[in-house]
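Novice: predicted model and sequence follow; I will ask about them next.
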Amino acid sequence: MLKKRPITILLLCILIIVILYFRKDIVYITKSPEYFRDFMKSYGKYAIILYLILSLIRSLFLLPAGVFAIASGITFGAFWGSILTCVGVTLSGILAFEISRCFGSDYLIKLFGDKIKPIEEKLKGKGALYIATLRMIPIFPFDAISYVSGLSNVKLSSFIFGTFIGSLPGAFVYTYLGSNLINIHSKKFILSLCLVIIVSLIPLIYKYVLKRG
């Protein structure tokens, strides 16, 4: 099956090389956004490329996308941080999507257990707009959506478009917070913190509305 999916072979080769090269650094940079920023800046003009490569492998370790977004904001600023975060989560989503198509449901069950069943049901016959909605309203784990999408009939192009567009609002909120971490007493930081709280409450509000009918 791997022979039929050259994208997967390429991504997995990149993954192996990156993990072997950065095996010690990966643990270090996930301790805090500041560590992440200092690590990125140490690579100068190659920082953006490095960020995208690390974002690519993020889904394999199930590291929180929000942490990467905050780190992107503190490193690259709100605007470019948002763009890079969306590109990064899309790349990590493609990797998860391709892996699930190669290794099937048994691999996903080991990762997520029964959590994949409701996502599978909701993805049947859905396209880019539905993927985007799931990204904007994070009622399911971000990476779980990517992995389960690989088992559905969703086209890769639709998945990529939906993931990128749907990730934009959340990416901006978290990168905006990251860009203001250096001055926690500013009005911008308070605003960014309020936005993060609002975004965090959306899934709870959505589930409450569903229960109320």
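Specialist: That came through fine.
Novice: rest of the way, CA atoms for contacts and neighbours
Specialist: Fine.
Novice: what sits against the residue nearest the centre of the chain?
Specialist: With distances taken as C-alpha atoms, centre = their mean, the residue of the chain nearest its centroid is V89 (3.7 Å). Shown here is V89, whose contacts under the criterion C-alpha atoms under 8 Å, 6 or more residues apart in numbering are 55-56, 65, 163-164, 167.
Novice: use this one as the comparison:
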Amino acid sequence: MTEEIPAPSRRRAAARLGVVALFLAVLFYLVAVRQVIDIEAVRDLIRAAGPVAPLVFVPVSALLGAIFVPGTLLAAMSGLLFGPLAGTVVTLFSAVGTAAVTSLLGRRAGRASARGLIGAERSDRIDAQIARGGLWAVVGQRFVPGISDAMASYVFGAFGVPLWQMVAGSFIGSAPRAFVYTALGASIGEFSAPLAYTAIGVWCVTAVLGVFAAHRGYRLWRQRPRPEPAAEPPVPS
């Protein structure tokens, strides 16, 4: 029997989620669109750290990614600063850090409201689906081009994807793009055409795989049989 959620509780939960979504949208607009953060100043700050610059870059980049500084810019900066090999490692750990921060914030800000909006019964079914495939959902999302990883991680957190799945899924799924954008940044600094062509080839392959996986996942979800509603208990005569 489907749980009935009182209208006032549903409205409060929707209002809380609306406030969180509005805040994230404004933050995305200011940082990703209006570019209120000076990336060049951040790069100069990282470079001034000297030998410990990679260790400084990882947490700084993770936090910047969490507030929607585009990951492509951060990865290219890593490539310019550290080269294609070390830069890829630094970029990958930065992406994992961003995933951890955003998913934890999403869980903290939106988990209770999401459960209150859709109800405990539906939430339990979603939790069961996440337990079976949450890791690969994160991996697949990282492969799909054009989706903000930070925004997706906030949503994953709000729907209860465990932290270990976010970290592992981000590590696996972000690895190809970490190499691509870092290598492109490094190729700009070193004027290496083969490196740039390799990065573009890897991007094309992962983009095709990501779109295919997303399409297949959507079709499987549409074909999944819906659960039958529980029968009403008999009324005693």
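Specialist: Sure thing, it's come through. Computed from a predicted structure; not experimentally measured.
Novice: and the equivalent of the residue nearest to the centre of the first structure over in the second structure, how far from F23 of the second structure?
Specialist: With TM-score structural alignment as the criterion, the equivalent of V89 of the first structure in the second structure is A95. To F23 of the second structure, A95 of the second structure is 22 Å away according to C-alpha to C-alpha, to the nearest Å.
Novice: report the buried residues of the longest helix belonging to the second structure.
Specialist: As assigned by DSSP state H, the longest helix anywhere in the second structure is helix 84-118. By neighbour count with 16 or more other C-alpha atoms under 10 Å, helix 84-118 of the second structure contains the buried residues 84, 87-107, 109-118.
Novice: likewise stretch 153-168 of the second structure?
Specialist: Neighbour counts using 16+ other C-alpha under 10 Å place 153-163, 165-168 of stretch 153-168 of the second structure among the buried residues.
Novice: which one of those sits closest to I130 of the second structure?
Specialist: Of all those, the one sitting nearest I130 of the second structure is V161; the distance, using C-alpha to C-alpha, is 6.4 Å.
Novice: in three-state terms, how would that closest one be classified?
Specialist: Using DSSP: H, G, I helix; E, B strand; the rest coil, the structure places V161 of the second structure in coil.
Novice: correct me, but it touches G134?
Specialist: Yes: with contact defined as C-alpha atoms under 8 Å, V161 of the second structure and G134 form a contacting pair (6.3 Å).
Novice: where exactly do the helices run in the first structure?
Specialist: Assigned by DSSP H, the first structure shows helices spanning 6-21, 23-29, 33-41, 47-61, 65-76, 78-112, 116-123, 128-136, 142-149, 156-179, 187-212.
Novice: need the winner for burial among those.
Specialist: Across the helices of the first structure, the average number of neighbours (mean count of other C-alpha atoms under 10 Å) peaks for helix 65-76, which reaches a mean of 26.
Novice: name the helices or strands packed onto it?
Specialist: Packing contacts for helix 65-76 of the first structure, counted by 3 or more C-alpha pairs under 8 Å, 6 or more residues apart in numbering; DSSP states H and E, involve helix 33-41, helix 78-112, helix 156-179.
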